[in-house]
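> Sharing a model that was predicted from the sequence below.
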Amino acid sequence: MAGLNKVVHSYEQALDGLSDNMTIMVGGFGLCGIPEGLINHMVKIGITGLTAISNNAGVDDFGLGLLLKHQQISTMIASYVGENATFERQMLSGELTVILTPQGTLAEKIRAGGAGIPAFFTATGFGTPIADGKETREINGRHYVLEHSLTADFALIRAWKADTMGNLIFRNTAANFNPMMATAGKITVVEAEHIVAPGELDPNHIHTPGIYVDRVIQASFEKRIEQRTIKAITE
């Protein structure tokens, strides 16, 4: 990787500097838009003690579920447990610290972190256990909870297209948490389906400017379906 060319050619290069007990943000919603190869490489190298910020943890045998399976995550900051039995079991047994956060609040905590905003007030969660131990304030007759923003040592992102300078385009719902997380990592690593030369991406269609991106790696994705529903054919 030299100058403005942010392309790396191995997962070792992509995750250089990642070590035990770091905080990672991982894009995706369930299995949609997750950086599969980066997750698989973390499993391979055995990083442990991670704090993982992600909407949820996929399924038991794929995505972040693999890191949970190998007990490499110590804390999950997420909006729901979903359909991951390992996630549920580890949370209920106390093996895993889980900080459940309303989905909109989680998104805003990440966006604020990327924007350099240390905290913000939201009405979501007031009067519930979500607000326990947090500062609250009444503003214009409505009660609010103070939420602190989130940043990470590494943001692991999946994009549809990237150019070699790190400009990104996300496709449809695979965007989900990826654009905001890309801004909130000290080191942002992107797995892209397609990598093109500078100038090939229409500037009007770029979702994340390359200034936020540190490394880009070419990847192929399994694109597993989380839930498959088939309509019965009747004669």
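Received, thanks. Numbers count the residues shown, from 1 in each chain.
> contacts, neighbours, all on C-alpha from now
OK.
> what's the longest helix seen in the chain packed up against?
With residue count as the measure and DSSP state H as the assignment, the chain has helix 103-115 as its longest helix. Contacts of helix 103-115 with other secondary structure elements, assessed using 3 or more CA pairs under 8 Å, 6 or more residues apart in numbering; DSSP states H and E, are made with strand 119-122, strand 142-148, helix 178-182.
> Mind listing what's buried along that helix?
Applying a neighbour-count criterion of 16 or more other CA atoms under 10 Å, one finds 105-114 buried in helix 103-115.
> Also compute the angle for it relative to strand 142-148, please.
An angle of 50 degrees separates the directions of helix 103-115 and strand 142-148 when computed by axes from the mean of the first three to the mean of the last three CA atoms, to 10 degrees.
> got the contact list for the nearest residue to His205 once chain neighbours are set aside?
On the basis of CA to CA, 6 or more residues apart in numbering, the spatially nearest residue to His205 that is not a chain neighbour turns out to be Ile169, at 6.8 Å. Counting by CA atoms under 8 Å, 6 or more residues apart in numbering, Ile169 makes contact with 159-162, 205-208.
> Use this one as the comparison:
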Amino acid sequence: MGLDKTVASAAEAVADISDGASLAVGGFGLCGIPGTLIDALWQRGTGGLQVVSNNCGVDDWGLGLLLAAGQIARMTSSYVGENKEFARQYLSGELEVELVPQGSLAERLRAGGAGIPAFYTPAGTGTQVGEGGLPWRYATDGSVAVASPPKETREFGGRPYLLEEGITTDFALVRATIGDRHGNLVFRSSARNFNPLAAMAGRITIAEVDHLVEPGELDPDEVHLPGVFVQRVVRVAPGDPAAERRIERRTVRQEGDA
């Protein structure tokens, strides 16, 4: 592959993601999600996906589109509370779910991308996260078909720690505000969230960017994620509805409230 990593469309960028592939997907809620790439996967109908992402979008947007279409087989997440279809599929045994403390999930992605196979953390000690028994998959009768295994523990300084494994995936899908043709990315404010970590974890990382610039236009000090972690770059088409920035839940004060 040459230094120019741009591809013409999101459809072309995800064309080799096959059924059963594992994906790390950036975003937090609906903030910073790679909506154009998710939409392209949804349109393509790729199924049996094993997705690692902080959450699974909402019922009608983000990863929630793939979930509703039955394209996701397994989720590794830290939060899933905004998606009723997620709860239905999980409790009915249609979806396997590994819930991970949020900091541990972030570090597992970073560790995988940095070539670190595992690390110790105090998060989850004394709970089912460490002791095992968390339902990963339910049977149709409501019993637990697959439960989480116990994690290896070790003491450091008299305090127990759990061994957590790094995460690597076949592909990663992320969204950045600015990217150049070499794959160097700049994220905007809180939209950075899990995006750099997901990008590091993917063997093939695909970035959708709002603004595509030429190599050399980005000051190296501005770059949040170097292009060594990115294999493909797609510019989001202006006005593409799949790239819309939505708000999960809008709360406003009623007129007259103190």
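Looks like it arrived, so ask away. Nothing here was measured: the structure is a model prediction, and the numbers come from that model.
> Now the equivalent of Ile178 of the second structure over in the first structure: closest residue in space, sequence neighbours ignored.
In the first structure, the position corresponding to Ile178 of the second structure is occupied by Lys161, as judged by TM-score structural alignment. Setting aside the residues directly before and after it, Lys161 of the first structure is nearest to His194 in space (CA to CA, 6+ apart), at 4.7 Å.
> Surely Ser22 of the second structure is in contact with Gln50?
Yes: counting by CA atoms under 8 Å, Ser22 of the second structure touches Gln50, with 4.5 Å between them.
> Give the full set of residues in contact with the counterpart of Arg142 of the first structure in the second structure.
Counting by TM-score structural alignment, Arg142 of the first structure corresponds to Arg159 in the second structure. Each residue near Arg159 of the second structure by CA under 8 Å, 6+ apart is listed here: Pro122.
> Gly130 of the second structure too?
Taking CA under 8 Å, 6+ apart, one finds 124, 150-153, 162 in contact with Gly130 of the second structure.
> now do Gly210 of the first structure
165-168.
> Map it across to the second structure for me.
Residue correspondence to the second structure (TM-score structural alignment): Gly210 of the first structure is matched to Gly227.
> Please determine how far its match is located from Ser189 of the second structure.
Gly227 of the second structure sits 19 Å away from Ser189 of the second structure, taking CA to CA, to the nearest Å as the criterion.
> Sketch out the helices for the stretch 51-200 of the second structure, chain order is fine.
When assigned using DSSP state H, counting those that start in this stretch, the helices of the stretch 51-200 of the second structure occupy the ranges 63-68, 84-92, 102-114, 128-131, 195-201.
> what residues are up against the closest residue to Ala123 of the first structure other than its chain neighbours?
In this structure, Ala123 of the first structure finds its nearest non-sequential neighbour in Tyr144, 4.3 Å apart by CA to CA, 6+ apart. Residues touching Tyr144 of the first structure, when contacts are defined by CA under 8 Å, 6+ apart, comprise 121-124, 126, 136-138.
> how far away is Tyr144 of the first structure from Ile77 of the first structure?
21 Å.
> do the same with His148 of the first structure
According to CA to CA, His148 of the first structure and Ile77 of the first structure sit 13 Å apart.
> quick one: which of these two has more around it?
Ile77 (20 against 17; other CA atoms under 10 Å).
> what comes up buried for stretch 10-21 of the first structure?
Using 16+ other CA under 10 Å as the test for burial, stretch 10-21 of the first structure gives 11, 14-15, 18-19.
> Kindly check the end-to-end length of stretch 211-222 of the first structure for me.
Counting by CA to CA, you get 29 Å between the two ends of stretch 211-222 of the first structure.
> Now do the buried residues in that stretch.
212-219.
> and what of stretch 172-191 of the second structure?
Buried residues in stretch 172-191 of the second structure, counting neighbours by 16+ other CA under 10 Å, are found at 172-187, 191.
> Could you do stretch 37-55 of the first structure as well?
By neighbour count, with 16+ other CA under 10 Å as the criterion, the buried positions of stretch 37-55 of the first structure are 37-40, 42-43, 47-55.
> so which of these would you say is closest to Asn84 of the first structure?
Compare each of the buried residues of stretch 37-55 of the first structure with Asn84 of the first structure using CA to CA and the shortest gap goes to Asn55, at 12.6 Å.
> can you pull the contacts of the closest one?
Taking CA under 8 Å, 6+ apart, we find Asn55 of the first structure in contact with 27-30, 77-80, 103, 106, 177.
> Buried only: go through these for me.
Among those, those that count as buried by neighbour count (16+ other CA under 10 Å) are 27-30, 77-80, 106, 177.
> Output the residues you listed in a markdown table, with distance to Leu68 of the first structure appended to each entry.
Shown next, in a markdown table, are those (distance: CA to CA, whole Å):
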| residue | distance to Leu68 of the first structure |
| --- | --- |
| Gly27 | 16 |
| Gly28 | 16 |
| Phe29 | 16 |
| Gly30 | 14 |
| Ile77 | 13 |
| Ala78 | 13 |
| Ser79 | 16 |
| Tyr80 | 15 |
| Leu106 | 20 |
| Phe177 | 20 |
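> And those residues, which is closest to Val98 of the first structure?
Relative to Val98 of the first structure, and with distances defined as CA to CA, the nearest of those is Ile77, at 6.0 Å.
> The closest one touches Pro102, doesn't it?
No: assessed by CA under 8 Å, Ile77 of the first structure is found out of contact with Pro102, at 10.4 Å.
> just the helices and strands packed on helix 103-115 of the first structure: most buried one?
Taking mean count of other CA atoms under 10 Å as the contact definition, the stretch among those with the greatest mean neighbour count is helix 178-182, which reaches a mean of 27.
> In the first structure, what sits opposite Val252 of the second structure in the alignment?
The pairwise alignment with the first structure assigns Val252 of the second structure to Ile230, based on TM-score structural alignment.
> how many neighbours does that match have?
By other CA under 10 Å, 6 other residues sit near Ile230 of the first structure.
> element containing it?
Here Ile230 of the first structure is covered by no helix or strand, with elements defined by DSSP states H and E.
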